[in-house]
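**Student:** okay, predicted coordinates and the sequence, questions at the end:
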Amino acid sequence: MAGTPSGLGEIITDKRQLVAYLDSGSKPADQWSIGTEHEKFVFHRDTFRAPGYDGPSGIRALLESLAADYGWTPVYEGDHPIALTRGKASVSLEPGGQFELSGAPLADLHQTEAELLGHLQEVTAVGDKLGLGFLGAGFNPLWARADIPWMPKGRYAIMKSYMPKVGSLGLDMMIRTCTVQVNLDYGSEADMVKKFRVSLALQPVATALFAASPFTEGRPNGFQSFRSHIWTDTDPDRCGILPFVFEDGMGFERYVDYMLDVPMYFVYRDGQYIDASGQSFRDFIDGKLPAYPGQRAHLGDFIDHLSTVFPEVRLKKFLEMRGADAGPAKRMLGLPALWVGLLYDTTALDAAWDLVKDWTPDDHAALRTTVPARGLATPFQGKTVRDLALTMLTIARDGLRNRRRFNAKGEDETFALDPLFAVAGSGRSYADDLLDAFHGPWQGDVRKIYAERAF
């Protein structure tokens, strides 16, 4: 969700400019990269409370210490540092202070592992100085909405006002969830469509494999992935499984049409966010936006608008896999491994497409609505999602082997799938592990998660 405005660019006079923008993301296979993003909850180690933005151990201090100690460059909104950049990587803030690394585009999973571990070493070292800890989970296990301070970002103020108008759980999505996702490239429009369809169909299986949000305000909530459930009642205009992706005629233009029908959040001009929530981007193109009368939309406005939809897979100049809860570091590395293995090898992609090509809209809907609660135990076509996960992982492992990307020890990328094979083989998710601890050694005290499961 986090992001910085993308600049004005050319005035939009024709829809073909928007189609061309998405098409410009097409790259030859030897230029495909892996961009991994992961969020984590920040907490005071002495109280387990969420830090505010200001104060000696607040989020601002965390950003400033990372910048001073590790060479990050602050990005400001007004007088507030709200992000960091270093090379092609960035650190940003979600609305409730969740701390996100948007990793650089990297060539292989060995580089991704080094980036992930390096980032965790940096934030935990700074956290040691400030008395802050970091937790990987899909939903905040303890804090209520009222316990969580909001970060001072203009777009979040607009969204905070708008969310309750369109769904009952949007504020929870903003301040009480964490995810891990991977951004992957496509070679052409046809390649994009095939990858979009495969990844969108299989996203619920990833949700089951990464389920890590079984608690709400200190008690079990009845879900494997409550984070995933939250998206079903956030905003129907901008969330969901996008049935049109599986229909004839899917391509860059069809996605542009979808985006033009999604209500806006804001216009960004001269360092300020103008509230345009609920208004039409088509009107903006025509110079008839009520919030900004007489002004025309630029390409940068459309790029910003692309970041305000939240389907399970999102198209920009790359594809974003968005179905997974955050969790332990090794499992987080499994997310890019899963999708790289499935989508970056032709044989694996074909096998994955064969797995899903005959699914009906009802099949897609059933998985999306049932998996958040039942996870790997979800029944599907006479088997379970666990069975589907094992097939999916086997295809992904073959795809990674075919890539032949080795580290200095001669190991290929398949190591990153081992934690996921353990989950699918046992049929037990991280959410199950947490529930066992809650009902066993934690004796019903969720606060133990901060001591035992933090990074």
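**Tutor:** Perfect, thanks for sending it.

**Student:** switch to C-alpha atoms for all contacts and neighbour counts from now on
**Tutor:** Noted.

**Student:** tell me the contacts of the residue nearest to A454 when sequence neighbours are not counted?
**Tutor:** Distances taken as CA to CA, 6 or more residues apart in numbering put L135 closest to A454, at 4.5 Å, once the chain neighbours are dropped. Going by CA atoms under 8 Å, 6 or more residues apart in numbering, L135 touches K40, F41, V42, F43, G327, Y450, R453, A454, F455.

**Student:** switch the cut-off to 10 Å
**Tutor:** 39-43, 98, 141, 178, 326-328, 449-455 (CA atoms under 10 Å, 6 or more residues apart in numbering).

**Student:** ditto for L342
**Tutor:** By CA under 10 Å, 6+ apart, the contact set of L342 is 195, 198-199, 336, 348-353, 392-400.

**Student:** switch the cut-off to 8 Å
**Tutor:** Contact partners of L342, counting by CA under 8 Å, 6+ apart, are A348, L349, A352, M392, I395, A396, G399.

**Student:** with G425 instead?
**Tutor:** Residues counted as contacts of G425 (CA under 8 Å, 6+ apart) are R386, L390.

**Student:** assumed it was part of a strand.
**Tutor:** No. Assigned with DSSP: H, G, I helix; E, B strand; the rest coil, G425 falls outside any strand and is helix.

**Student:** take a look at this one as well, against the first:
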Amino acid sequence: MARDTSDTTPLTKRAELIEWFSVGEKPPEQFAIGTEHEAIPFYRETHTPVPYEGERGIRKLLERFGRETGWEPILDAGNIIGLASTRGGGAISIEPGGQFELSGAPVPDVHKTMSELRAHLYALMCAADPLGIGFLDLGMSPKWTREETPLMPKSRYRIMHGYMPKVGSLGHDMMLRTATVQVNVDFSSEADMVRKLRVSLALQPVATALFANSPFTDGRPNGFLSRRSEIWRDTDRHRTGMFPQAFEQGFGYEGYVDWLLDVPMYFVKRGETYHDVSGASFRDLMQGRLDQLPGEFATVSDWANHASTVFPEVRLKRFLEMRGSDVGNPAMIAAQSAFWVGLLYDPTALDAAWDLVKGWSAEERECARATAPRLGLATSLAGKSLGAVAAEALAISRAGLQARARRDGTGRDETMYLRPLEAIVVAGRTHAEDRLADYDGSWQKSVEPAFDACTF
């Protein structure tokens, strides 16, 4: 989750809320890629979760990683809860269950994404190996219960942990036991944002199927290929889902702001203190009528923080954030960036992607979203399988990456990063299905081998 901001500039007008998003517009020549991925830590010798405290805990791991990289600590009530790069804009944060998240710096191409990922993983292993800590590349911890998973000492997480059971039954699972990969993409105008938002929302079930990698829970198969994705369906209906409003005529920044204003708040941060205002209205904060903080008025940081606490399948901030995929191995992390960049950054590819999805109804999109976590590529959408739709989307993405013609030092373009996804479509089998076959075969119906086979 994002690092909370601290900008005390007052917000008094609705137009200022809209402007906060429009400031993100960039000319196409400045478009960048920001990749985020989470990894679930565990002790190698016991296959148990890593607590925050202790000589081999998350705190020590963060401190060692900081020494390896020179990154500066991010503190919350005296606890180190993340690290910020002193050079390139990247950051490390810890998710509620101890998941390590790399929020990559904005980079110009997928080659740089892969270079950044390799450097991060090298530094992470240098810090983690002496502590006996490994990292799973699965989208959900395969073994531990909620109760066995430690909650990290981050103020916003305590507030969320208390609020989640009021709005859904699986919010604690989402917080404590899941891991995702996300890519952030830019837009040049309001119209460009809307086109990209609609295309990427419609294709999120395709991404969920392609990247499905969370088939185990509590030490056994859970009946899903992407249990992580299914968990989001019963986390908090007010702030999650396929966001059908984006397809309404006239939708733009204003429509997103109106929706965001209707989403209940989690917290208000003043100084270093997080005030629990869960369930409250941002409109009341703007008017100084918040029951929990009477007389306090909204600031830019309040709006930015609130925007980071909604979780639709594609989230708008000052960029668009793709949210539908399970984390996987490094090749799959790079493939996530390549898939979306190829679809969204070349104008011809974006037009072709819109032609692919524009005829789907809201009901068809929602049905695919509901079914993809269980059936993966076999899911039906508008008379086709998601496998067939994925093949079309990958062909469009490949053409978009070829048109970008961003080459590495050996002359290869970014299409090389699509190969893992193309192999999945050809085989008709996701990584989750491969892991389930391992479970029934060489793993002898145990998830313990995953702690060797499914690691970074």
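**Tutor:** Happy to help now that I have it. No experiment lies behind these values; they were computed from the predicted model shown.

**Student:** returning to what we had before: need the contacts of L342 of the first structure in TSV (columns: secondary structure and distance to D54 of the first structure).
**Tutor:** Output for these, formatted as TSV (DSSP: H, G, I helix; E, B strand; the rest coil; distance: CA to CA, whole Å):
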residue	secondary structure	distance to D54 of the first structure
A348	helix	48
L349	helix	47
A352	helix	48
M392	helix	45
I395	helix	47
A396	helix	44
G399	helix	46
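
**Student:** how about CSV for those, with distance to S426 of the first structure and neighbour count added?
**Tutor:** Converted to CSV, these look like this (distance: CA to CA, whole Å; neighbours: other CA atoms under 10 Å):
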residue, distance to S426 of the first structure, neighbour count
A348, 24, 23
L349, 26, 24
A352, 22, 24
M392, 15, 22
I395, 18, 22
A396, 18, 27
G399, 23, 27
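
**Student:** show me the subset of those that the second structure keeps too.
**Tutor:** Retained in the second structure by both residues aligned by TM-score structural alignment, their matches' CA atoms under 8 Å are the following of these: A348, L349, A352, M392, I395, A396, G399.

**Student:** which residues touch the residue nearest to the fourth one when sequence neighbours are not counted?
**Tutor:** Spelled out, it's M392 of the first structure. Of all residues not flanking M392 of the first structure in the chain, A352 sits nearest, at 7.1 Å (CA to CA, 6+ apart). By CA under 8 Å, 6+ apart, the residues touching A352 of the first structure are V198, L342, M392, I395.

**Student:** look up how far P373 of the second structure lies from the equivalent of the third one over in the second structure.
**Tutor:** M392 of the first structure maps onto A393 in the second structure when the alignment is built from TM-score structural alignment. As judged by CA to CA, to the nearest Å, A393 of the second structure and P373 of the second structure stand 19 Å apart.

**Student:** narrow the contacts of L135 of the first structure to those that are buried.
**Tutor:** Buried subset of the contacts of L135 of the first structure (neighbour count, 16 or more other CA atoms under 10 Å): 39-43, 98, 141, 178, 326-328, 449-450, 454-455.

**Student:** buried residues in stretch 66-85 of the second structure?
**Tutor:** Using 16+ other CA under 10 Å as the test for burial, stretch 66-85 of the second structure gives 66, 69, 71-74, 76, 80-85.

**Student:** out of those residues, what pair is the most spread apart?
**Tutor:** T69 and D76 (20.5 Å; CA to CA).

**Student:** distance of R228 of the second structure relative to E53 of the second structure?
**Tutor:** 27 Å.

**Student:** more crowded one of these two?
**Tutor:** Neighbours were counted for R228 of the second structure and for E53 using other CA atoms under 10 Å; R228 has more, 31 against 13.

**Student:** from memory the more buried one sits against D326, does it?
**Tutor:** Yes. Counting by CA atoms under 8 Å, R228 of the second structure does reach D326; the two are 6.9 Å apart.

**Student:** who touches both of these two?
**Tutor:** What both R228 of the second structure and D326 touch, as defined by CA under 8 Å, 6+ apart, is the set G139, A179, S214.

**Student:** and for the first one, the neighbour number?
**Tutor:** Other residues within reach of G139 of the second structure by the criterion other CA under 10 Å amount to 30.

**Student:** which residues does it contact?
**Tutor:** G139 of the second structure sits next to T178, A179, T180, A212, N213, S214, S226, R227, R228, D326, V327, G328 when contact means CA under 8 Å, 6+ apart.

**Student:** now intersect those residues with the helices, please.
**Tutor:** Judged by DSSP state H, the subset of the contacts of G139 of the second structure located in helices is R227, R228.
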